[in-house]
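Asker: Could you look at this predicted model? Sequence included:
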Amino acid sequence: MIHYHAIVKGRVQGVGFRYFVQSEATHRGIKGWVRNTEEGHVELKVEGEEQAIHDFLQAVRKGSPFSKVTDFQTNPLTEIAHYSTFRIQGY
């Protein structure tokens, strides 16, 4: 089990990007959360099996059909949060 924090920049607000992220996470059995930031980015924290997380992060980096990802920053986290679901949060 691994845990990651990511910031996604580009055209990622107002285009259904958080729902895309939630769908990709749910499809792969990944738990965590995603939210818009006040700066216009999308932030997420996810945990799951290593291969599932790497595949998920690759899909998020590529983006959804209506988004345009221009910068994608990821950081592995050392502690596991034991999220029970994947959800969309507010700011």
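Answerer: Good, I have the coordinates. Numbering: from 1, shown residues only.

Asker: Going by C-alpha atoms from here, please, whenever you check contacts or count neighbours.
Answerer: Noted.

Asker: Run through the strands of the chain in chain order.
Answerer: Taking DSSP state E as the test, the strands found in the chain are 2-11, 31-36, 42-48, 68-77, 86-88.

Asker: Touching, Asn36 and Gly90? I think so.
Answerer: Yes: with contact defined as C-alpha atoms under 8 Å, Asn36 and Gly90 form a contacting pair (6.8 Å).

Asker: one more structure, for comparison:
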Amino acid sequence: MIRKRILVRGEVQGVGFRYHSRGQALRLGLVGYVRNRPDGSVELEIEGPEESVSRMLRWLHTGPRYAVVTALEVSDVTPTGEAEFLITR
């Protein structure tokens, strides 16, 4: 299991990004969280098998239909072993 922290920049708030991200993460069997940040970016931590995390990262480069992703900042973090994927505030 691996875990990544991702900051997604661009037009990513107000377009359903958190909800679509959660749906994609659940389809891929990932755990973690997604939340909006005050600077207009979206922050995620995703944890799961390397292939599933890689697939999620590929999806995040585009995001949902109305999002305009301009950059991803990805860093490794220690897996926590949590059991669900949450939308937080």
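Answerer: Right, received. Where do you want to start? Quantities reported herein were computed from a predicted structural model and do not represent experimental measurements.

Asker: circling back to that earlier point, who has more neighbours out of Asn36 and Gly90 of the first structure?
Answerer: For Asn36 of the first structure versus Gly90, the count of surrounding residues by other C-alpha atoms under 10 Å is larger for Asn36: 21 against 8.

Asker: Would you reformat the strands of the first structure as a markdown table and include distance to Gln58 of the first structure?
Answerer: A markdown table is the format used below for those (distance: least, C-alpha to C-alpha, whole Å):
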| stretch | distance to Gln58 of the first structure |
| --- | --- |
| strand 2-11 | 12 |
| strand 31-36 | 16 |
| strand 42-48 | 13 |
| strand 68-77 | 10 |
| strand 86-88 | 18 |
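
Asker: do you know which of these lies nearest Ser23 of the first structure?
Answerer: Closest to Ser23 of the first structure of the strands of the first structure is strand 86-88 (C-alpha to C-alpha; 9.2 Å).

Asker: Show me what counts as buried in that closest one.
Answerer: Neighbour counts using 16 or more other C-alpha atoms under 10 Å place 86-87 of strand 86-88 of the first structure among the buried residues.

Asker: post-alignment, that strand versus the second structure, mean distance?
Answerer: Plainly put, strand 86-88 of the first structure ends up 0.4 Å away from its match in the second structure on average once the two are laid over each other (mean C-alpha distance after the TM-score superposition for the first structure).
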